[in-house]
Every structure is written in C-alpha cells, then in structure tokens.
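A.B. asks: Here is my input; please provide its structure:
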Amino acid sequence: MKRLLMSWGQSLCVGAVAAAVLTVGLSFSVNAGDDPIASRKAMMQTVKAATKLSVGMVKGERPFDPAVAELAVRAMNTAASGVVNFFPESSKTGGKTTASPKIWEDMAGFKAKMAKFEADTAKAVKAAANGADAFKVAFGAATKNCKGCHQEYRVKKKK
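C.D. replies: This next block holds a predicted model:
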C-alpha cells in the first residue's frame, strides 16, 4: 500500500510539473503584445513551482525521481529561454509588476543573466539522469542565478 501511495504521489508531482510546462508553452504562444506582463508572470510562477518541487528532492523531503527532476528543471529552462521576449518597451509600466525599470535600462545585462540561467538549467536537465548528488550540484548552480537577477532586476514587493 505504501508503494502504491508513493507511486500515486510521484505521479501527482509529475502531473503538476507537466501542467507547469504546459503553462509555459501556452505562455509562449501568446503574442508578447497581447499581455506581456501576464505572460512573464506565468513563466515565473512556473519557475517557482518547479523550484519548489526540486528543492524538496534536493533536501530529501521527497524521494529523488530523475524523471520528475528533469521535467522540473526543463520547465525552468523553457521559461529562461523565452521570458526575455516578454519585456517589450510598452510593458515598463502598467499592470501589477515587480520588474525593475533597470531591465529596460540594461537589457543586454538582463539578457545575459537569463542566458546564464538558461545554460545552468540545461546542465541541471542533463544532471538529473546522473542521480541525486549530481542533480543537487547542478540545481544549486542554476538557482544561484535567481538571487542575482532578483536583486538587480526586480522591485521589492511591498508588504
């Protein structure tokens, strides 16, 4: 019975991440002119959900599953590869966004940080097949990008 519940729980996790990946895919299909703020928020929420799932495996709070780990970081990688397309000049203001004006002042720097995140998440995708220890190292390197980008290109949320 315990094994059945574990399989069911793992299937649920895979389903949740698959839904997140689908969300990212659907976001990419939306023209950036339609609602770029909503599109990039959806992508970042996908990154957040995939990160949370991966952190659970890295910390040992849930069993490591290479398929789930790969799918989670693949979702992060997909978002990283396309989110820069959802920061047109027209989305600097309006809507609820925590995107800092510095993004548009330093678009090359922002794109460089996202390219590094994309490269590091691609490494984590490959590392997932090599076991929990390899994944932990690669995932850790990928998530270090989050703090750097958020500190530089995100307005702190008011509490």
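
A.B. asks: drop to CA atoms for contacts and neighbour counts, all remaining ones
C.D. replies: Fine.

A.B. asks: List the contacts of the spatially most central residue of the chain.
C.D. replies: Geometric centre of the chain, nearest residue: Val47, 2.2 Å, by Cα atoms, centre = their mean. By Cα atoms under 8 Å, 6 or more residues apart in numbering, Val47 lies in contact with Ala75, Met76, Ala79.

A.B. asks: Now do the contacts for the first one.
C.D. replies: Under the criterion of Cα under 8 Å, 6+ apart, the contact partners of Ala75 comprise Val17, Ala20, Val21, Val24, Thr46, Val47, Ala50.

A.B. asks: one more to put side by side:
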Amino acid sequence: MRHVLIAALLVAPTLTIAETPEEKAVETRQGYFSLLGANMGVFAGMAKGQIDYDAEAAQKAADNVVLLSSYNTGHLFMEGTSSLDLDNTRALPDIWDDMAGVEAKFDNLNKAALAMQAVAGNGKAEMAGALGTLGGACKSCHDDYRAD
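C.D. replies: The predicted model follows:
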C-alpha cells in the first residue's frame, strides 16, 4: 500500500490539463513581455525617484532590454492567439494583419534600447532622457496592437 501511495505522489504532478500550442504561445509571449516590463520598471522607478538611481542596475536593465529587443519573437505570435481567439490575451488581431508593422515597431524598440544602453549608466538625467524614447517605442506598439 505504501508503494502505491508513493507512486501516486510521484505521478500526480505530471497529471495536468494539456495546454494547446496556442495557449503555450500566449503564456510564453506574456512571459517575454513581463521580462521587458520588469526591466522598464527599473528605469521608471529611478526616473520618478521611487528608487535611488543606481548606475549598475540601470546598465544591467538596459543590457537586458537590448537583449530582449533583439530576440526573434516570431514564434510568439502564432496564428490563433489573438484576443478574438483566446480569453487570456490582449493581443489584437491587427497584429496578424500587419506583421510588417509589428516588426518595424520591434526594430524601433531595439534602436531605442540601444540608445538607452549607451547612456543608462552615465547618470539619472541621461537615463531619464532616453527613457522617453524607449517608453514611446513600447507605447507605440501597445496603442496599435494591445487591447486595454
């Protein structure tokens, strides 16, 4: 009996509801954007004075945003993963009608991230100055392709 209970406890964690490829794509996409948001939060907190400016932390966040904005996100935008297809996403269907526009916005994000990377560790004023362009790149995509 004890062996049956042990076996059941070992197998139980693997018995989960199967996730569809579309649901997995949305989950992965949301994780990607959460990473971007966490790093953007470092800049915003410093710029607003909610946290002390820290050159090393700002530079690490900038390096992370450059890395993330260089990532090939194509597989994160699988057909059938818009807000019309699934309840757990705010991705508007316009994304799939305008992939060239989405790619252009990611290119702008990368350019703004590179500009931030160049100044993030140089001081609060320089970092805050670059934040407007970087935040604008994020907002541009949100405005066109994300439901509120």
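
A.B. asks: TM between them?
C.D. replies: The TM-score (TM-score structural alignment, normalised by the length of the second structure) is 0.75; 125 aligned residues with a Cα RMSD of 2.0 Å.

A.B. asks: So which of the contacts of Ala75 of the first structure is the closest to Gly60 of the first structure?
C.D. replies: Ala50 (15.6 Å; Cα to Cα).

A.B. asks: can you count the residues close to that closest one?
C.D. replies: Residues lying near Ala50 of the first structure (other Cα atoms under 10 Å) number 25.

A.B. asks: Show me what it aligns to in the second structure.
C.D. replies: Matched to the second structure by TM-score structural alignment, Ala50 of the first structure sits across from Asn39.

A.B. asks: residues in contact with its match?
C.D. replies: Asn39 of the second structure is in contact with Ala61, Ala62, Asn64, Val65, counting by Cα under 8 Å, 6+ apart.

A.B. asks: In a helix, the third one, correct?
C.D. replies: Put plainly, it is Asn64 of the second structure. Yes: assigned with DSSP: H, G, I helix; E, B strand; the rest coil, Asn64 of the second structure falls within a helix.

A.B. asks: Map it onto the first structure.
C.D. replies: With TM-score structural alignment as the criterion, Asn64 of the second structure pairs with Ala75.

A.B. asks: Secondary structure element for Trp8 of the first structure, which one?
C.D. replies: Per DSSP states H and E: Trp8 of the first structure is located in helix 2-29.

A.B. asks: okay, the angle between the helix or strand that comes right after that helix and helix 2-29?
C.D. replies: Next helix or strand after helix 2-29 of the first structure toward the C-terminus (DSSP H and E): helix 36-58. For helix 36-58 of the first structure against helix 2-29, the angle by axes from the mean of the first three to the mean of the last three Cα atoms, to 10 degrees is 160 degrees.

A.B. asks: Superposed on the second structure, what's the mean shift for helix 36-58 of the first structure?
C.D. replies: Here the mean offset of helix 36-58 of the first structure against the second structure after fitting is 1.2 Å, by mean Cα distance after the TM-score superposition for the first structure.
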